[in-house]
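1. Sequence below, structure please.
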Amino acid sequence: MSSEAKRRIRELMELYCRAWDRADIELALSIWHPDGTAQYLTEPVRDVRTMIPERLSARRATQVVTSHQVTNAVIAVEGDRAVSEAYGTAWQQQPGENGAIMQIHFFSRYLDSWSCRDGRWGLDHRRVLLDGHSVSSFEPLPALQAATGLGRMGPDDPSYAHLASLKAVG
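-> Here you go, the predicted model:
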């Protein structure tokens, strides 16, 4: 059971990245239990049912593109409870001054508390620690200009149709 629990928790960590990059509120909320909480950086602990819609709506309004990854996950499971630490990197582009685009690269860690309720693993609490960040300007390579930005936030991203195509096959 422990290896299956770890596999599911790891999958939920990866779905978190997808939810954040696509600004998918429903997917993001599905990772937590309904009474879940989160503390990002130095902010107070918040109810995710309020925090996630606020953050992801703001992300759609202010971010050009984001890319989150989670790595080096250490997961400990005991019965129907688990804790984990995972390293996260996030790369974001957003409008800067005078029409420029700035890039921000974050190095963080997620300290998570999980539980399995009614056979479903979900987050009870996430604490996000920022280990470092950098900011730079973005200048796309001319040869890649046409291919840059094909991904987008929301259900218009090509991944939604791609993942749904499996349902049409059977």
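2. For the rest of this, base every contact and every neighbour count on C-alpha atoms.
-> Fine.
3. residue ranges of the helices in this protein, please?
-> Secondary structure of the chain (DSSP state H): helices located at 2-22, 25-31, 48-62, 158-169.
4. neighbouring contacts of the longest one?
-> It stands for helix 2-22. With C-alpha atoms under 8 Å, 6 or more residues apart in numbering as the test, helix 2-22 has contacts from 24-25, 27-28, 31, 56, 65-70, 73, 75-79, 121-122, 152-155, 157.
5. Just the buried ones from the residues you listed?
-> Buried by 16 or more other C-alpha atoms under 10 Å: 24-25, 28, 31, 56, 65-66, 68-70, 73, 75-77, 121-122, 152-154, out of the contacts of helix 2-22.
6. Mind checking which of those residues are in strands?
-> Members of the buried ones among the contacts of helix 2-22 lying in strands (criterion: DSSP state E): Val65, Thr66, His68, Gln69, Val70, Ala73, Ile75, Ala76, Val77, Trp121, Gly122.
7. Second chain to compare with the first, below:
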Amino acid sequence: MHSSEQETLRWLVDREQIRELVNAYCRAIDRVDLDALLDLYTSDGVDHHTGFDGPVTEFVPWLRGLMPGLTGTQHIIGTHLAEVHGDEAVAESSATAVHWAEPNDDPELNYISGVRYIDHLVRTATGWRIRERWAVREWAITTAGCGRALSGGIAASRGAEDPLWGLLSAVRGAPAFPSPGVE
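-> Next comes the predicted model:
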């Protein structure tokens, strides 16, 4: 490969790995796989979130206390840009974060938020990791009182009965369900 081809390939691979990291964060939150979440940060990682500001080693326990109050979440990544400079990068990812819980008329538990994740990332021996993240809230709207009862379809679950874990276990040939994220 010529130098420019190698540079282009490195450029593409870095961006795809960073995009996967952002998506892995969303999956870890939505499936309450908080051990996997911790692995996405550097050991000295920091998170600035609504209601939390500090080291990731305190962020994960904070989430363990918060997540049992929610029936579910869904984080959907939209626009994503990454600027790589050697072994450091800055990524900006727009997301829509949906939260729901019982009682479904509580606006503190039932809302949709538009956020931007602004990440300072570093390349480590195990891949790209989040050194520092800012979850910047752009907007929020309550869904309180909108209800959740739908009939038909496959019901989502944060537990081992979710179809994701059975499929991953079959493809991997080993159990895939993570250790419980909520205690």
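8. thinking again about what came up before, just the closest of the ones in strands among the buried ones among the contacts of helix 2-22 of the first structure to Ser108 of the first structure, please.
-> Nearest to Ser108 of the first structure among these: Val70, at 9.4 Å, using C-alpha to C-alpha.
9. Please pull up the equivalent of the closest one in the second structure.
-> Under the alignment (TM-score structural alignment), Val70 of the first structure pairs with Ile77 of the second structure.
10. Contact partners for that match?
-> Asn23, Ser93, Ser94, Ala95, Thr96.
11. ok but Gln6 of the second structure is inside a helix, no?
-> Yes - assessed by DSSP: H, G, I helix; E, B strand; the rest coil, Gln6 of the second structure belongs to a helix.
12. Please say which position in the first structure it maps to.
-> Aligned partner of Gln6 of the second structure by TM-score structural alignment: none.
13. how many other residues sit next to Gln6 of the second structure?
-> For Gln6 of the second structure, the count of nearby residues is 11 (other C-alpha atoms under 10 Å).
14. now Ala5 of the first structure
-> Ala5 of the first structure, neighbours per other C-alpha under 10 Å, totals 22.
15. Ala24 of the second structure now?
-> 15.
16. how far away is Ile130 of the second structure from Tyr117 of the second structure?
-> 11 Å (C-alpha to C-alpha, to the nearest Å).
17. And Arg129 of the second structure, by the same measure?
-> Arg129 of the second structure is 14 Å from Tyr117 of the second structure, by C-alpha to C-alpha.
18. try Val46 of the second structure
-> 13 Å.
19. tell me, what's touching the two both at once?
-> Common neighbours of Val46 of the second structure and Tyr117 (C-alpha under 8 Å, 6+ apart) are Arg133.
20. Ile130 and Tyr117 of the second structure: which is more packed in?
-> Neighbours of Ile130 of the second structure and Tyr117, each counted by other C-alpha under 10 Å, are more numerous for Ile130; the result is 30 against 20.
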